[in-house]
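A predicted structure for the sequence below; I have some questions about it.
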Amino acid sequence: MPCYYKNRQHGMALLPWTFGGLTLVISLLRFMFRMHETPKYLLGKRQDAKVVQVIEEIAAYNGKTTWLTLEHFQELDAQLEASGHSSTQETADQAIKRRKLDVLKPAKLKGLFNTPKIAYSTTLMILLWCMIGMAYPLYNSFIPIYLENKGLKSGSSSIDTTYRNYAIQAVCVIPASIIGSFTIDMRYMGRKGTGTIACICTGGFLFLYTQATTQSAVLGFSCAVAFFQNLVYGLLYSYTPELSPAPIRGTGDGLVALFIRLSGLMAPIIAAYVGLDTDAPIWISAALFVVAGFVFMLLPYETRGRASS
């Protein structure tokens, strides 16, 4: 069915309404689940009695008991006052501001490069995030266009077919994280092995995608790409914090997040330069994923079965 101008405008108007409606429903679902306030937040607000109450309720829900009582906090307050350090010297707001500013201290960043091995690990993780941060949007940001172009070549380029394939592809990502949660703890796989295989498979299926000439092949390869891409991202988000020392783990996550956003900005520039009517952006994306797979093999730490430090 052809998409007339009036219908197209109507569809574009419905899109934000749909997203807005889903967001509203999800936000309202928050009131259906009763959750306790975090003890850390309550402690920062000097609400010691509520801290004890929350801990007791959580313990009771899990069929346990806790040794923590309000007297413990009162005893600590008395010790602080006796030593000349009042527990009320710093307000909660002041403590929050101090913690926010602590992140900007050079010592935090230096800790990520403190030893040659840690520096090597941090550098490789930044490189991984940069490559994947560029490769991912090079393909995913323009999926409808690629699917439409493939449809033109194979004789089926309708809007319905394009977005049907897009929806099927989106469903295929769901099992990826579930399977990945098992492979990362397998003896001969671990984090590094899972990352290597997932990245190389993503690149391989992207290469095959460029050669697809039938609708079945286009759909099959795009689903495989979606599956392994989601596995790569799920692994990166869980593996990256494990490679940073615990006291500066947030700094490490923030550093790689900076580089992934910066590298992601290059994707539309590359796509605009080489053109979306060719397979060049997909070839570049595939090559980056394959190289990232080999970088995974070079990481010095395999955290499978090890406690955080």
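Received, thanks.

all contacts plus neighbour counts: C-alpha atoms, from now on.
OK.

For residue 214, the count of nearby residues, please.
Neighbourhood size, residue 214 [other Cα atoms under 10 Å]: 15.

adding another structure so you can compare the two:
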Amino acid sequence: MSGSGVGGTAQIPLGVITLLFALVRIGPWSVQESPRYLAATDQLDDARSAVEQISEANGEERRVQLDDVRNSISDAPRPAAHDEDAEDSAMLNSSTDQVNNQPEASAVPGASASAILPQAVADHIQDLTERSEPLFQPPNRRPVLLTWTLWALMSLAFTMFNAFYPLYLQRKVGKQSGEAEEMQALYDYLWYALSSIPGSLIGTALIESPLGRAKALAISLFITAIAQLVFLASEQAIYVVISGMGVSLAATTAYAILYGYTPDVFPTSIRGTACAVASALGRITGIIAPLLAGVLLQIRIEFAVITSAMLFVICAATALMLPSKTRAAAVQL
């Protein structure tokens, strides 16, 4: 709201702040598309322009020719899905006469979808299918499914605990003192929120550590589950608050590692689609989490926390099955 705040302090309207950040984003700190992606999708002029603008931002005067862009993308290893698509295309072209000589009835089932749906919708579905197919082909299938599982289950587990943390505090501390100390619970929640700040910094450091991102992620998730169980078993208010801060710190560390690991595990050709689906799965389970936690809280408070801890343990086991990425295996742009 744009009116006066508490004590008559004027507040800047939210729309003005949003517009200010948008102008800053568009102006001084513009972000270029990945030149490798542009070259892989035959946008060679845009790829050359992106390289030159990135070089200029880094204080270099570098001029790139189209041949340099073509050579850089042709020398790089391409995913197996592209080779298979090329073979399929060649086989399709070589067998055109055979397809035309087949009875008309045999072509009807394959064309049923495009015949029923509007052409624009059919083209969109076909394009989505073609772009999604490499996600489920070796060697992409395993890391894609494991990473999607992590995004979905981590969001479900963390939201189940984070969304109801003030209620958990009120019930545990209120039960211990015999009265509902709402203000004290809010102060305790402030410590919970502040403890997440170092988690991002720790996660950033672990991303580049020799431990490897997958192992660092698994350890952070396992510590999160342990901290939740300590929170559940604690009786004194100080231990309840400290264990809750441990959950916030470890979970934020895990999320920082996951955010840094996710783009790195996918090759350039599928990175955008795979990351988008992972983020969407996290949003969906984040919506389901309060509903599930609300049902469990109707039974006992312990059920919701234990369920969240079990999900974090499953996530830790899933992270250990991921390929371990270190700084030596740098992401290809």
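Right, received. Where do you want to start? Remember, predicted model here, so these are calculated numbers, not experimental data.

measure the corresponding residue of structure 2 for residue 145 of structure 1 to residue 89 of structure 2 for me?
In structure 2, residue 145 of structure 1 lines up with residue 167, judged by TM-score structural alignment. Note on residue 167 of structure 2: its distance to residue 89 of structure 2, by Cα to Cα, to the nearest Å, is 59 Å.

which strands and helices sit next to the helix or strand encompassing the match of residue 145 of structure 1?
Using DSSP states H and E, residue 167 of structure 2 falls within helix 165-177. Packed against helix 165-177 of structure 2 by the contact rule (3 or more Cα pairs under 8 Å, 6 or more residues apart in numbering; DSSP states H and E) you find helix 182-194, helix 237-265.

What residues does the residue of structure 2 most remote from its centre make contact with?
The C-alpha centroid of structure 2 is most remote from residue 101, which lies 48.3 Å away (Cα atoms, centre = their mean). By Cα atoms under 8 Å, 6 or more residues apart in numbering, no residues touch residue 101 of structure 2.

Residue 5 is in contact with residue 11 of structure 2, correct?
Yes: Residue 11 of structure 2 is in contact with residue 5 according to Cα atoms under 8 Å; the separation is 6.2 Å.

so after the helix or strand harbouring residue 17 of structure 1, what's the next helix or strand?
Element membership for residue 17 of structure 1 (DSSP H and E) is helix 5-29. Next helix or strand after helix 5-29 of structure 1 toward the C-terminus (DSSP H and E): helix 39-44.

What does residue 191 of structure 1 correspond to in structure 2?
Aligning on TM-score structural alignment places residue 191 of structure 1 opposite residue 213 in structure 2.

from the helices and strands packed on helix 165-177 of structure 2, which stretch is densest packed?
helix 237-265 (a mean of 22; mean count of other Cα atoms under 10 Å).

Run the angle between the following helix or strand past that one and helix 237-265 for me.
The element immediately downstream of helix 237-265 of structure 2 (helix or strand, assigned by DSSP H and E) is helix 268-299. Between helix 268-299 of structure 2 and helix 237-265, the angle comes out at 160 degrees (axes from the mean of the first three to the mean of the last three Cα atoms, to 10 degrees).

Determine the angle, from 0 to 180 degrees, between helix 268-299 of structure 2 and helix 165-177.
For helix 268-299 of structure 2 against helix 165-177, the angle by the same axes, to 10 degrees is 30 degrees.
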